[in-house]
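Novice: model the structure of this input:
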Amino acid sequence: MVTVLEHCRVAPPPGTVPEKSFPLTLFDLPWLPFPSMQRLLFYQFPHPKSHFIDTLIPKLKNSASLTLKHFFPLAGNLIIPPDSSKPEIRYVDGNSVSLTFAESTRDFNYLTENHPRNVDEFHHLVPQMPQVTNVMDTLLVPLLALQVTLFPNSGICFGYTFHHAAADGGSFIRFLKSWASITKFGGDEEWLAGGSFQPLFARTVSNDPNGIETSLWRQVREIKFGEGPVQCLPSNPDRATFVMDRANAQRLKKMVLARIQTQLHVSTFTVTCAYVWVCMVKSCAAIGEEVAEEEEPEGLVCVADCRSCFKPPIPENYFGNCLTACFVTAKSSQLVREEGFLTAAELIGEAISRRPQNEDEVLKGLETWLLKLGMKLKRLSSVAGSPRLCVYDTDFGWGRPKKTEIISTDVTGTAISINERRDSEGDVEIDFNFLTENHPRNADEFHHLVPQMPLVTNVLDTILVPLLALQVTLFPNSGICFGYTFHHAAADGGSFIRFLKSWASITKLGGDEEWLAGGSLQPLFARTVSIDPNGIETSLWRQMREIKIDEGPVQCLPSNPVRATFVMDRNAQRLKNLVSAQTQTQLHVSTFTVTCAFVWVCIMKSGAAIGEEVAEEDEPEGWACVADCRSCFEPPISENYFGNCLTACFVTAKSSQLVRGEGFLTAAELIGEAISKRPHSEDEVLKSLEKLLKLGIMKLKRLTCVPGSPRLRVYDTDFGWGRPKKTEIISMDVKGTGTAICINECRDSEGDVEIGLCFPKIQMDAFATIFYDGLKNL
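Specialist: As a prediction, this is how the structure comes out:
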């Protein structure tokens, strides 16, 4: 995924800076056990690899060296003595910073969008900090590592890892902007002439009359280096960015001011943190994550610069840590209720209003800060970054970054990264990672994995239509994807899955001998397995030949489509119990029935929720699925018959019937009755075939159809590497008159089913809310 082009060490120009040591202050010590800070900045850079190697690498090396002349402590090490002596930052001649240049094959545009992306996609762009070394029981801890990664002809990414004990985020962004400016101007003369303050490293900017520094060091030194807050990556984590625009932030502020009487700090930052915090707690509850007991506190913490609290104020260009914390807790029950946002806003606003305003208050706050951060909470949400850092103003000469990501939020509990928005003054970006393997993903990400069917050819007015195309795609060092496109006129899904499993088995066993010996039935292609006494075939062909080969139901891609998978687990039994208790007629009440009914109603409600045009009250909504009918014939058509042998189950309902309170029961009754009344004999099958064509040409406002079936057992397809991790039916992305619901067995849980959907993002979000809320209220 990433190839290292060059690794080097960069130091200040020889003889330009003195050897010097800087003891850690009472503001630095609390950060000693914390994880390193990591951030990425992505820039558009439409240049080839040759330009990057020949021109940019030498330029960046030179500018990094010149920048380190002014920020030389970053080239040094954090020195932790074996005794109780306080740590210090020490620079000696020859110290340097690790700088890596690399090339990535990943899609630059994919990584720089706001949609959910797996966090693993970003970690190879972040530089590894050099190892801590031990010299005579004294630890030497590097402070900074840099990496620049090229995406040929599209972009470039600057990544850094730095130790928080050396400086706070504001200080380090000052270093980064200085490096950018020196790169842009080709030297440090214009940077200095432009009024940029050189960093101030003096550690005597504040007093400590009460000996707080000694107390803090006593607490910190009990923590072994490399420990600190427990770090863990969540399972299958994703990163996503959301935007709080100025209009919505203003609405939230007005709501708080109208409902809360006390004098609070009601800013965009306050309401954004409150709103996101509540949404996160509710989302954890919605997916069934273990949550805090009702009386157990949830925590949220953010930090604020306190340079201005001192008299005289600590200079803006002071390079080090100078932060105070705002820390709040609330009961889980307070946050998930209807008034949760107002509760959170009041708590956060009050904490910010009461933050230290002078030197004495700052120093007193430091005494309890470490203890608060170490509290054993069920969940602690922390806020990294700040819109005030103006990270998007970092210009290396190619304009503003396209995107910035704080990667260190991937560890230690739940972290929210807040930045100013790149292109809209007053808006903020909210970035965090969350758990789910089935989350919404842009549908376009899958289309290149599906093979294109060869073109139809015309030979002497006879049309030759290819039936199958295959594609195997490698994801280096991680996975492989098998994709196929086949013509439904050749066979039904069950027949094709038999082909796919046969290919898998022959691949796994290295030939077809063992496959045949294992009892696998060879396909039966004979087209005389059924008779047609009533001439239905002639009637069907008469209708079909009026449709041109490239026509059929109108196909269109939805706007900004995303794919997502939902799971119907043990809740299916609750739904079945509900139907059996409230419906008197004898129905086919299976997991398939209640899943289809529940999802159909959720789709209808989600469409209404986003203002989608819906059918008139008396205009029918349609639902359809197909079922194998080989067993309906006498004698039964062989299981290994390769072709189509399907019958349809088709129901309609008024829109008003489905969106009302009893909508699920109505849908379940209609679907259950249709499945119960499906053809069970040869005569019934043949008669129903006349309806199957009508299904494709009926002019409904919306038709919801169900491709796939748990009975196909797609997850049993083993090419020799085990069961598939995931399966997707991509043809459902192209829809005709309505929506497709893909239903498969669940990979790892017998009896559960996966539900695949493709919607515009706005409708997918609405569907997810309605789906999970509906199950929660059973």
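Novice: hey, let's count contacts and neighbours off CA atoms from now on
Specialist: OK.
Novice: which residue packs closest to Ser171, ignoring adjacent ones?
Specialist: Closest residue to Ser171 apart from its sequence neighbours, by C-alpha to C-alpha, 6 or more residues apart in numbering: Phe319 at 5.3 Å.
Novice: list the buried residues for the helix or strand containing Thr368?
Specialist: Assessed by DSSP states H and E, Thr368 sits inside helix 359-373. Across helix 359-373, burial judged by 16 or more other C-alpha atoms under 10 Å covers Glu359, Val362, Leu363, Gly365, Leu366, Glu367, Trp369, Leu370, Leu373.
Novice: try stretch 575-584
Specialist: Buried, per 16+ other C-alpha under 10 Å, within stretch 575-584: Leu575, Lys576, Val579, Ser580.
Novice: among these, which lie within helices?
Specialist: Among those, DSSP state H puts Leu575, Lys576, Val579, Ser580 in helices.
Novice: the second one contacts Phe592, correct?
Specialist: No. Counting by C-alpha atoms under 8 Å, no contact exists between Lys576 and Phe592, whose distance comes to 10.1 Å.
Novice: and Asn210, how many neighbours?
Specialist: 11 (other C-alpha atoms under 10 Å).
Novice: please generate a structure for the following sequence too, so the two can be compared:
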Amino acid sequence: MNTKTVKHISEFFVKPQYVTVEMKQPHYLTSWDLAMLSVHYIQKGLLYNKPAAVDDHQDFIKTLLDSLKQSLSLTLVHFYPLAGRFKTVKNENPHSYVVFVDLNDSPGAKLIHASLDMTVADIVSPTYVPLVVQSLFDHDRAINHDGHTRPLLTIQVTDLVDGIFIGCSMNHALGDGTSYWNFFQAFSEIFQAQESGAATTSISHPPIVKRWFPDGHDPIINLPFTHQDEFLSRHEAPQLLERYFHFTTESIAKLKARANSESKTSKISSFQSLSALVWRSIIRSRRFLNDQTTSCRLAINNRLRLEPPLPQDYFGNSIQTVRGVATAGELLEHDLGWAAWKLHEAVVNQDDKTVREWVESWGQFPFIYQLGQFFDPKSVMMGSSPRFNKYGIEFGLGKAVTLRSGYANKFDGKVSCYPGHEGGGSIDLEVCLPPDSMHALESDKEFMAAVS
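Specialist: From the prediction side, this is the model:
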């Protein structure tokens, strides 16, 4: 049993290189943001090989940390809410409970330097992701509301024997996956510009930090609570195995062709086809009775579904989940195309009207997502996205070897989707299941026939 642990060496707080009058104003959150207060931070990171020709290791690490610190300070000028902390203002008469981001009393974002006496192969080679990977991130088990006292962003740089892991933990109430990867990409872009000697803070995709509220809506949302205990809960996941499965471009193309052929259509996407395979395979691995109702939920980006659409550079949350529903009997008696069409319909039905109706309904009856609600052993949840350019993020270390995530937001049936290392439309799935279900999935002929 490997008992190696991550050791924290030092930590720094990093503020934006300069602060404008606008940055000092309260930054109010939308319904999509506030609904996230009781779920975990986003925790994703990239594992890099250490350069072979390093004469002075201490000097290499110091130079890397100094460059990251400077680049982060410049990046935070664009993504300045990440340098703040949450504040809650409560009034009794009239009643109000308002949560917002404040930069004025915050020490900034955090940069941690840590070490781990393990190799890149120790992280990548095991069939199941080692538990030590959870320690490569700050904010372990923290919920977003903890951003009142914790940094809203932490970058943890862990020095391995022959590699560097850069883990980014971002408060999920400040942004979704699109926002997260836009930040990480900008951070990398500024780092590389600094390395090449370009004294610039410009980035190719500046974020739109101003929050979106429907016309006529007050940007200051009063939550119907008197105390945080009324809407916060902390969820502990059951024992899970976590494994990565790789699907080549060719394998996914075959799944898409099969799903469309079986449904006599051409409208089903690659991702819907792959999600249908995962749904059917995991439900089969759980050996449900035929009348057991199951669902497959997909995280969906609302930006382009609004009219007019929100830009992809909008920094904030603009996601919801849509789902296909079927009994275990229906799902397994029908073919892949039938399941994929269920998911296709769920995606197509998420339009401007549906999105605005959700926002209106939430405004009348605000609620905060609870992780316990997402932990549903009867469902499958497809999160993240293979569309994000995750392997385009470099910090003078070349292309990352692989991507890993922390403890956050995981439960039985959670599947996260990442681009494959070779690109070209290949996909890696990070699957979280209890041991019995995982071993059954690994024996599922239909699923493993599609896995590389």
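Novice: quick one on the thing from earlier: map the residue nearest to Ser171 of the first structure onto the second structure.
Specialist: Per TM-score structural alignment, the equivalent position to Phe319 of the first structure in the second structure is Phe315.
Novice: check Phe122 of the first structure too.
Specialist: Taking TM-score structural alignment, the alignment pairs Phe122 of the first structure with Val133 from the second structure.
Novice: and for Ala581 of the first structure?
Specialist: Matched by TM-score structural alignment, Ala581 of the first structure corresponds to no residue in the second structure.
Novice: ok, Ala581 of the first structure to Leu370 of the first structure distance?
Specialist: 56 Å (C-alpha to C-alpha, to the nearest Å).
Novice: what of Phe42 of the first structure?
Specialist: According to C-alpha to C-alpha, Phe42 of the first structure stands 34 Å off from Leu370 of the first structure.
Novice: same thing with His265 of the first structure?
Specialist: According to C-alpha to C-alpha, His265 of the first structure and Leu370 of the first structure sit 24 Å apart.
Novice: now swap in Asp360 of the first structure and tell me
Specialist: 17 Å.
Novice: cool, Glu405 of the first structure as well?
Specialist: From Glu405 of the first structure to Leu370 of the first structure the distance is 26 Å (C-alpha to C-alpha).
Novice: residue range for whichever strand or helix holds Leu300 of the first structure in the second structure?
Specialist: Per DSSP H and E, Leu300 of the first structure falls inside strand 297-305. Aligned by TM-score structural alignment, strand 297-305 of the first structure falls on residues 293-301 of the second structure.
Novice: ok, average deviation of the matching stretch from the first structure?
Specialist: Average distance, stretch 293-301 of the second structure versus aligned residues of the first structure after superposition (mean C-alpha distance after the TM-score superposition for the first structure): 2.0 Å.
Novice: before we move on, the earlier item: just give me the neighbour total for the match of Phe319 of the first structure.
Specialist: Around Phe315 of the second structure sit 25 other residues, with neighbours defined as other C-alpha under 10 Å.
Novice: ditto for the one 3 residues further on
Specialist: Ser318 of the second structure: 25 surrounding residues under other C-alpha under 10 Å.
Novice: that one reaches Asn301, doesn't it?
Specialist: Yes. The pair Ser318 of the second structure / Asn301 is scored as a contact, 6.0 Å apart, by C-alpha under 8 Å.
Novice: before we move on, back to that, so what touches the helix holding Thr368 of the first structure?
Specialist: 27, 30, 208, 212, 215-216, 306, 309-311, 324-325, 327, 356 (C-alpha atoms under 8 Å, 6 or more residues apart in numbering).
Novice: just give me how far it sits from the chain centre.
Specialist: On the basis of C-alpha atoms, centre = their mean, to the nearest Å, helix 359-373 of the first structure sits 36 Å off its chain's mean C-alpha point.
Novice: hey, what's the angle from it to strand 297-305? Just curious.
Specialist: Angle of helix 359-373 of the first structure versus strand 297-305, following axes from the mean of the first three to the mean of the last three C-alpha atoms, to 10 degrees, is 140 degrees.
Novice: after helix 359-373 of the first structure, next one along is what?
Specialist: strand 379-384.
Novice: post-alignment, that following strand versus the second structure, mean distance?
Specialist: Averaged out, strand 379-384 of the first structure is 2.1 Å away (mean C-alpha distance after the TM-score superposition for the first structure).
Novice: give me the buried positions along that strand.
Specialist: Quick answer for strand 379-384 of the first structure (16+ other C-alpha under 10 Å): Arg379, Leu380, Ser381, Ser382, Val383, Ala384.
Novice: could you export those as JSON lines, including distance to Asn442 of the first structure?
Specialist: JSON lines is the format used below for the buried residues of strand 379-384 of the first structure (distance: C-alpha to C-alpha, whole Å):
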{"residue": "Arg379", "distance to Asn442 of the first structure": "30"}
{"residue": "Leu380", "distance to Asn442 of the first structure": "31"}
{"residue": "Ser381", "distance to Asn442 of the first structure": "28"}
{"residue": "Ser382", "distance to Asn442 of the first structure": "29"}
{"residue": "Val383", "distance to Asn442 of the first structure": "28"}
{"residue": "Ala384", "distance to Asn442 of the first structure": "27"}
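Novice: so which of the residues you listed comes closest to Arg251 of the first structure?
Specialist: Val383 (22.0 Å; C-alpha to C-alpha).
Novice: quick one: residues contacting that closest one.
Specialist: Contacts of Val383 of the first structure (C-alpha under 8 Å, 6+ apart): Cys273, Leu300, Val301, Cys302, Val303, Ala415, Ile416, Ser417, Ile418.
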